[in-house]
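J.: mind folding the following:
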Amino acid sequence: MYLFRLAMASLANRRFTAILTAFAIALSVCLLLAVERVRTEARASFASTISGTDLIVGARSGSVNLLLYSVFRIGNATNNIRWDSFEHFANNPKVKWAIPISLGDSHRGYRVMGTTEAYFQHYQYGHQQSLKLAVGRAFASDPFEVVLGAEVADALHYKLGDKLVLAHGVAAISLIKHDDKPFTVVGILKRTGTPVDRTLHISLGGMEAIHIDWHNGVPARGDGRITADQARNLDLTPQAITAFMLGLNSKISTFALQREINEFRGEPMLAILPGVALQELWSLMGTAEKALFVVSLFVVLTGLIGMLTAILTSLNERRREMAILRSVGARPWHIATLLVLEAFALALFGVLAGLGLLYLGIALAQGYVQSNYGLYLPLSWPSQYEWTLLGGILIAALLMGSVPAWRAYRQSLADGLSIRL
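T.: Take a look at the predicted model:
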């Protein structure tokens, strides 16, 4: 115990250097834990981009491709699904709710999705969170109404009542626009931190209306054009959709219905479990995830090397101090233990300060990060894995402290009570 008090007194005597060293370790520890917590929560948030949905169904292709275009609005479907096939499974006794999705158009680089009111009622993300409107309402009977994601509204400065024109295709700049059938903004969703924020939502009737006078991918000319008012009076039931999502009455029937859809003879379709496909997609990004973690480990190592350098640099300056300690009865192993304790104390202070910085940062940025990036960073105790990392840092500090301790041990043996200046 007296050695520990002596180590504290020695650090207090060199407080400026000790504070800087501990602060460098604290920053590296904070970065390591922040990266680990963000990595963990990003994985959880990624896995919960869509939640509460049991099956996603699309044209037969790959599970990752289906997930990308139906949930993340990335890429395009290989084919469409007939509307009667959707109705067949939407009316299945095992199905509680069904959300149809129709993709293919865009607006200034943002994807447009046609769907129904069921989307706003049943689609969930995060920890079973439902979509909520910041202002306005969901689209209703008028096919030319649009509900914007939060990012679309902010980036393009739209507000309720504004008119906008959709473009054919998904390119950022499109030469073919549906300028004869403008849409009115009737609602803006609250920010979710998911692809919903980057999507314009219209009704399936609206998606059908803007293409009702198109033939073979080309708009009609002259007398063949159908105006918006004329389109409102027509049957706008879609002939085909891109994909659909299903919520089931019982989780037990998930695999049975998945097999039934995959073996459906009406047309080739693929049903995937969102959670499984998300894990498969996340595994493709595992290299970047590990690289980020390795970089943060090297930052911690740099902080510990800085501590080692500071202690080694002070050794020659402290040889008189060590000689005085020898003169009052300290043995060489006492000197070595003293330096190991100093290294451990610096690392311990750095770890505690790093934890404090981490929780301060989370408290200040929690709301912003969740609303803008969809990451929920909890103010919780470190996990078992994080405690393991912190323990590893302290052990590494002890090992590094043994280097100057060994040098001090040898010097105290060689110097005895008279040091060579």
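
J.: going by C-alpha atoms from here, please, whenever you check contacts or count neighbours.
T.: Will do.

J.: please, where are all the strands along the stretch 201-350 of the chain?
T.: With DSSP state E, counting those that start in this stretch as the criterion, the stretch 201-350 of the chain has strands at 214-215, 218-219, 240-241, 243-248, 269-272.

J.: closest to Glu289 out of those?
T.: strand 269-272 (24.9 Å; C-alpha to C-alpha).

J.: show me what the closest one is packed against.
T.: strand 55-59, helix 254-262 (3 or more C-alpha pairs under 8 Å, 6 or more residues apart in numbering; DSSP states H and E).

J.: not counting the longest one itself, show me its contacts.
T.: In other words, helix 254-262. With contacts defined as C-alpha atoms under 8 Å, 6 or more residues apart in numbering, helix 254-262 is touched by 54-55, 94, 248, 268-272.

J.: now for these: which two are most distant?
T.: Pairwise distances across the contacts of helix 254-262 (C-alpha to C-alpha) peak at 21.3 Å, for the pair Leu248 and Pro268.

J.: now what about stretch 314-321, what contacts it?
T.: Here stretch 314-321 makes contact (C-alpha under 8 Å, 6+ apart) with 404, 408, 411-412, 419.

J.: and it, how far apart are its ends?
T.: End-to-end distance for stretch 314-321, by C-alpha to C-alpha, to the nearest Å: 11 Å.

J.: next, the second sequence, to be compared with the first:
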Amino acid sequence: MMFLNVIWHSLLNRKGTVLLALISVAISIFVLLGVEHIRHQAKESFNKTVSGVDLVVGARTGQLNLLLYAVFRMGNATNNIAWESYRELAADPKVAWTIPISLGDSHRGFRVVGTTQDYFTHFRFGQNTPLSFSQGQPFSQLFDVVIGADLAKKLGYRLNDEIILAHGLGQASFSLHDDHPFKVVGILRPTGTPVDQALYVSLQGMEAIHLNWKNGVKIPARKTSLDALAERDLTPKSITAFLVGLKSKMTTFHVQRQINTYSKEPLLAILPGIALTELWQMMGVMENTLRLISLLVLFSSLLGLSVMLLSSLRERRREIALFRAIGASPFFVFMIIQTEALLITLTGVLVAMLALTMSIQFAQSFLVENYGVFIDSFAFNSETLGILSLILAGTLLLGLIPALSAYRMSLHYGLATRS
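T.: Down below sits the predicted model:
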């Protein structure tokens, strides 16, 4: 108890420099833990977005671009797929189910997905978990819409509310499909994936709101009534992409080759897992660079802590001499310096973890809305324990510099200090 009391009063006596060292250490640990947590959570968020899908099919492009816009709603398609081509490929005996996807519209910055009820039947996320509804049911009428959990929470929508879709993407749009508003008939349960950030309408509903548009521009003074729409053939002319589930995994590469060599139009079929692996390989260099920068920031902060303790020894010669006069051993002085370094670092760890927890809470909605990445709250785990062990080991190692200097000083100085 006396040992800790001595350390506490010693730190209070130098509270200005100690506070600066503490802030520096806390910031560096915050950066290191933040980079590791976000890196890990981003991978988990991407990996659990889609499950049980054997192939993702779209117009010929890079496989990462196809994966991003078809599954994660990021980016845009280079071209569409003709409806006839989709129907022909979907009718293949080796195909168990398909989910057509039509993109291009939005609502207050959130993507609109045109699809069929097969989306709610066959789509899986996480560990093969099906979609479920917290309220309502799938769309059944032409102008029904199902919304994701985060969208409903952020915009405050409830069942039977009306929603007007906008042409194109973006937070603000002046090209509105205000002729026929959609009615909310279902709200999905949270999934922690981009599913929570989208609106889902039928392909026929998507086709209906574009009847009076040409080249992305609304034709003035033209409106189609509901009765007229009931008589129209609203089969879509094209879709953006489609997801494929096969009856047998053994046929995956055969079907992929069949689609990639499709003669009627250039198409690309990709395996989601392989595309994600390529994504992580591309991100590997950036991940390692961020790790290196974080470690260098941490090293510089711990080195600064060591320099602060070392520079304070000149002011503490009387204190050290007094310890020796009352019988304290040089090892006692050595342990005081090392314990001070550890206390400052441990306090920095606690401050950094608290700041990281609060920052993630504030940033969660921003990351999901803008990047489709769901970051869980910061939690202590084995990986965090490994990082903290590394930090403490570095503190003890760099703390040897001032601690050994104090040890040698305690051997040479008595009550009479040198000028």
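
J.: TM-score for these two?
T.: The TM-score (TM-score structural alignment, normalised by the length of the second structure) is 0.79; 409 aligned residues with a C-alpha RMSD of 3.9 Å.

J.: related to what we said a few turns ago, for the strands of the stretch 201-350 of the first structure, give me CSV that also has distance to Gly62 of the first structure.
T.: As requested, the strands of the stretch 201-350 of the first structure are exported to CSV (distance: least, C-alpha to C-alpha, whole Å):
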stretch, distance to Gly62 of the first structure
strand 214-215, 29
strand 218-219, 29
strand 240-241, 18
strand 243-248, 13
strand 269-272, 8
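
J.: export the ones you listed as JSON lines, with columns for mean neighbour count.
T.: As requested, the strands of the stretch 201-350 of the first structure are exported to JSON lines (neighbours: other C-alpha atoms under 10 Å):
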{"stretch": "strand 214-215", "mean neighbour count": "12"}
{"stretch": "strand 218-219", "mean neighbour count": "14"}
{"stretch": "strand 240-241", "mean neighbour count": "22"}
{"stretch": "strand 243-248", "mean neighbour count": "23"}
{"stretch": "strand 269-272", "mean neighbour count": "23"}
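
J.: ok, which of these comes nearest Met8 of the first structure?
T.: Smallest distance to Met8 of the first structure across the strands of the stretch 201-350 of the first structure (C-alpha to C-alpha): 60.5 Å, for strand 269-272.

J.: so the closest one corresponds to what in the second structure?
T.: Aligned by TM-score structural alignment, strand 269-272 of the first structure falls on residues 267-270 of the second structure.

J.: closest to Ala336 of the first structure among the contacts of stretch 314-321 of the first structure?
T.: Nearest to Ala336 of the first structure out of the contacts of stretch 314-321 of the first structure is Ala408 (C-alpha to C-alpha; 6.0 Å).

J.: packing partners for the helix or strand hosting that closest one?
T.: Applying DSSP states H and E as the criterion places Ala408 of the first structure in helix 384-415. Applying 3+ C-alpha pairs under 8 Å, 6+ apart, we find helix 384-415 of the first structure packed against helix 15-47, helix 286-315, helix 319-327, helix 332-373.

J.: the most far-flung residue of the first structure relative to its centre - nearest residue in space that isn't next to it in sequence?
T.: No residue in the first structure sits farther from the centre than Ser418, which is 61.9 Å out by C-alpha atoms, centre = their mean. What sits nearest to Ser418 of the first structure in space, not counting adjacent residues and going by C-alpha to C-alpha, 6 or more residues apart in numbering, is Ala323, at 7.0 Å.

J.: circling back to that earlier point, can you put the helices and strands packed on helix 384-415 of the first structure in JSON lines and add distance to Pro219 of the first structure and mean neighbour count?
T.: Shown next, in JSON lines, are these (distance: least, C-alpha to C-alpha, whole Å; neighbours: other C-alpha atoms under 10 Å):
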{"stretch": "helix 15-47", "distance to Pro219 of the first structure": "39", "mean neighbour count": "20"}
{"stretch": "helix 286-315", "distance to Pro219 of the first structure": "44", "mean neighbour count": "17"}
{"stretch": "helix 319-327", "distance to Pro219 of the first structure": "89", "mean neighbour count": "18"}
{"stretch": "helix 332-373", "distance to Pro219 of the first structure": "38", "mean neighbour count": "19"}
